[in-house]
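>>> the sequence and its predicted three-dimensional model are supplied below.
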Amino acid sequence: MWQDGFQKGVNIPKDTIIQVWKSKIHEIGTIIRKGYRVIFSTCWYLDHVRGYVHWQDFYNCEPNEIEAQEGIEILGGEACLWGEYISSEMVMSMLWPRGCAVAEKLWSSRKPRVLVDVSRRLSEQRCRMLRRGLDVGFANGPEYCVRRQAARSGQLSLQKVQQTFGQNEIESFLEKLRKSTNEPNVIYVSAIRDYTPIHLTSLALSMVGVLSITFMMLCRRKRR
């Protein structure tokens, strides 16, 4: 249950897990002392974008900065991404690779870590995701990755469309060549079908006229 129910005094069963998403670390103790276990997410909202490289804020957030005996009641944390101002085109770049910083924080021991080393791992993970075709965001500001015959998903799909279009054009052209070889009159027949009734009538009258003139010339020769 979200912590809102607890704050409003709702009678919540003791086996309920409370997700703390508004309170600070030091405020978790109140909930734990009431007998509840906790999931913490206050400091891991990925839709809170800042104007600088801020994955360090996610990484430095320590949910166990309370009394040791109470820390065991914190089951873990969750990286969240509210979608009010997020479009489908932005989801991957908002989630990753910043979500990786939260993941390493939650799945690692509590011993202090050098952020320079973390930044290197994060950059490596970003490049790994890009090579797999994911449109992820930046990790440490402007940076580059060595790419091997790989492209983003949009580029891959565009290449596939171009290849498919080219193959279809070639196959269509070859099919026309085969028809023209096997059926030499196919072009002529298709042209006749395209004629309108007026065109066909004019063509018939022209043929009748030619035949009439030919017949008259033959008759004159016989008379001579």
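That came through, no problem. What you see is a predicted model, and the numbers here were worked out from it, not measured in a lab.
>>> C-alpha from now on. contacts and neighbour counts both.
Noted.
>>> ranges for the strands of this protein?
Assigned strands in the chain, in chain order: 17-20, 37-40, 74-77 (criterion: DSSP state E).
>>> deepest-packed of these, please.
strand 37-40 (a mean of 24; mean count of other C-alpha atoms under 10 Å).
>>> just to revisit the earlier point, tabulate the strands of the chain (JSON lines), appending distance to R193.
Compiled in JSON lines, the strands of the chain are given as follows (distance: least, C-alpha to C-alpha, whole Å):
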{"stretch": "strand 17-20", "distance to R193": "74"}
{"stretch": "strand 37-40", "distance to R193": "75"}
{"stretch": "strand 74-77", "distance to R193": "73"}
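>>> tell me which of those lies nearest to N168.
strand 74-77 (51.7 Å; C-alpha to C-alpha).
>>> out of the strands of the chain, which comes closest to W55?
strand 74-77 (15.7 Å).
>>> packing partners for the closest one?
strand 37-40 (3 or more C-alpha pairs under 8 Å, 6 or more residues apart in numbering; DSSP states H and E).
>>> for the strand it packs on, packing partners?
Strand 37-40 sits against strand 17-20, helix 28-33, strand 74-77, with contacts defined as 3+ C-alpha pairs under 8 Å, 6+ apart.
>>> closest to Q125 out of the strands of the chain?
Closest to Q125 of the strands of the chain, according to C-alpha to C-alpha: strand 74-77, at 20.9 Å.
>>> related to what we said a few turns ago, wait, which of the strands of the chain is closest to R98?
Per C-alpha to C-alpha, nearest to R98 of the strands of the chain: strand 74-77, 14.7 Å.
>>> thinking again about what came up before, switch the helices and strands packed on strand 37-40 over to CSV; also include distance to M129.
Shown next, in CSV, are the helices and strands packed on strand 37-40 (distance: least, C-alpha to C-alpha, whole Å):
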stretch, distance to M129
strand 17-20, 30
helix 28-33, 35
strand 74-77, 23
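>>> nearest to F215, out of the ones you listed?
Ranking the helices and strands packed on strand 37-40 by proximity to F215 (C-alpha to C-alpha) places strand 74-77 first, at 102.2 Å.
>>> what's the longest helix in the chain?
The longest helix of the chain (DSSP state H) is helix 153-182.
>>> one more to weigh against that first structure:
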Amino acid sequence: MVPSLTSTDENYVLCHPDLHLGNIFVDEDFNITSIIDCSSASSSPLAELLTTLGLNGSLSPPQKSLITAFRSGFCSGTQNSEPEQWERADKMWYFLRLVRMLSTQDYTHFKSLYELVYRKESDDIPQLFYERSIQESGKAIFAKLCQESPDEEEEEEHDRGCNNQLSKSADFAMARKLTLMSEMNHNFVADRRLWLWILSKPWLSRERDAQSSIIRSAELSYI
């Protein structure tokens, strides 16, 4: 997938990774006067600049009308971009949300990216992930992820000292059940049914108030 996102263009542009209505200021004529929160701005490939902005903070793909308006406004101020540049930007939109972990719809975004790259639909993506995981390279990555760093061990000791053992036990129990489920069914995908199951468990009651808004947001994103 990654090679399909690259180009021979060696030029980079300055990109703001979190543009939304809260950090763009305009005057009465809707001219942009300033942009704030630029500390995370960086030089990026042109494909990232050409991705349609989600100004309302939505993690869902922009509507076609917004994409058309964005590209029309973009082209009116610069030279017209080539069709392959817009195609690369479409792929980059999904890729950025996956690698930056900005969404609860990882599977949906990956499936859309897969279809854009390979120009075909796929219903066996979970199986592809499983086949990759049983390869030696996949096992090596899994073993590395399982290793705890000293910082994580210190944090765990701190949690025990703060009487947070019940919360940890609930987390571990849920993680074990999800791992078992994925091992039994290689096509397992966490969808809204999973979040409903989590909400129904009494051993999560202590954390339910704090997490319910997050879980319900995730649940709605899968509907």
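Nice, thanks for sending it over. Keep in mind that this is a model prediction, so the values were computed, not measured.
>>> need the TM-score from the superposition.
Here the superposed chains carry a TM-score of 0.29, computed using TM-score structural alignment, normalised by the length of structure 2; 99 aligned residues with a C-alpha RMSD of 5.2 Å.
>>> sorry, back to before: closest one to L211 of structure 1 among the helices and strands packed on strand 37-40 of structure 1?
In terms of C-alpha to C-alpha, the element of these nearest to L211 of structure 1 is strand 74-77, at 96.2 Å.
>>> and the next helix or strand past the longest helix along structure 2?
The single longest helix within structure 2, with elements called by DSSP H, is helix 165-184. Sequence-wise, the next helix or strand downstream of helix 165-184 of structure 2 (DSSP states H and E) is helix 192-199.
>>> and that next one, what's buried?
The neighbour-count check on helix 192-199 of structure 2 (16 or more other C-alpha atoms under 10 Å) flags 192, 195, 198-199 as buried.
>>> what sits up against it?
Under the contact criterion C-alpha atoms under 8 Å, 6 or more residues apart in numbering, helix 192-199 of structure 2 has outside partners 204, 208, 212, 215-216, 218-220, 222-223.
>>> give me that answer again for 6 Å
Outside of helix 192-199 of structure 2, the residues within contact range by C-alpha atoms under 6 Å, 6 or more residues apart in numbering are 219, 222.
>>> S169 of structure 2 versus E156 of structure 2, what's the distance?
Distance, E156 of structure 2 to S169 of structure 2, by C-alpha to C-alpha, to the nearest Å: 12 Å.
>>> ranges for the helices of structure 2?
Using DSSP H, the helices of structure 2 run over 46-49, 64-77, 83-99, 106-118, 125-133, 136-146, 150-161, 165-184, 192-199, 205-222.
>>> pull out the buried residues from the first one.
Applying a neighbour-count criterion of 16+ other C-alpha under 10 Å, the buried positions in helix 46-49 of structure 2 are 46-49.
>>> with the second one instead?
Within helix 64-77 of structure 2, the residues that count as buried by 16+ other C-alpha under 10 Å are 67, 71, 74.
>>> other SSEs contacting it?
Where contact means 3 or more C-alpha pairs under 6 Å, 6 or more residues apart in numbering; DSSP states H and E, helix 64-77 of structure 2 is not packed against any helix or strand.
>>> ok and it relative to helix 83-99, angle-wise?
120 degrees (axes from the mean of the first three to the mean of the last three C-alpha atoms, to 10 degrees).
>>> ditto for the fifth one
Following the same axes, to 10 degrees, one obtains 70 degrees for the angle between helix 125-133 of structure 2 and helix 83-99.
>>> rewinding a little: F6 of structure 1: which of the strands of structure 1 is closest?
Ranking those by distance to F6 of structure 1, with C-alpha to C-alpha as the measure, places strand 17-20 first at 8.0 Å.
>>> show me where structure 1 has helices.
Taking DSSP H to define them, one finds helices in structure 1 at 3-7, 28-33, 55-60, 68-71, 91-95, 98-107, 115-131, 153-182, 186-193, 197-223.
>>> distance of the closest residue to S133 of structure 2 other than its chain neighbours relative to L145 of structure 2?
Nearest residue to S133 of structure 2 in three dimensions, chain neighbours excluded: K139, at 6.1 Å (C-alpha to C-alpha, 6 or more residues apart in numbering). With distances taken as C-alpha to C-alpha, K139 of structure 2 is found 10 Å from L145 of structure 2.
>>> looking at the two, which is more packed in?
Using other C-alpha atoms under 10 Å as the criterion, K139 of structure 2 and L145 rank with K139 on top: 13 against 10.
>>> still on that earlier bit, which parts of the longest helix of structure 2 are buried?
Buried residues in helix 165-184 of structure 2, counted by 16+ other C-alpha under 10 Å: 167, 170, 174, 182.
>>> and the furthest pair within these?
The largest distance within the buried residues of helix 165-184 of structure 2, taken as C-alpha to C-alpha, falls between S167 and S182 and amounts to 22.7 Å.
>>> about what we covered before: closest to F25 of structure 2 out of the buried residues of helix 46-49 of structure 2?
Nearest to F25 of structure 2 out of those is L49 (C-alpha to C-alpha; 19.3 Å).
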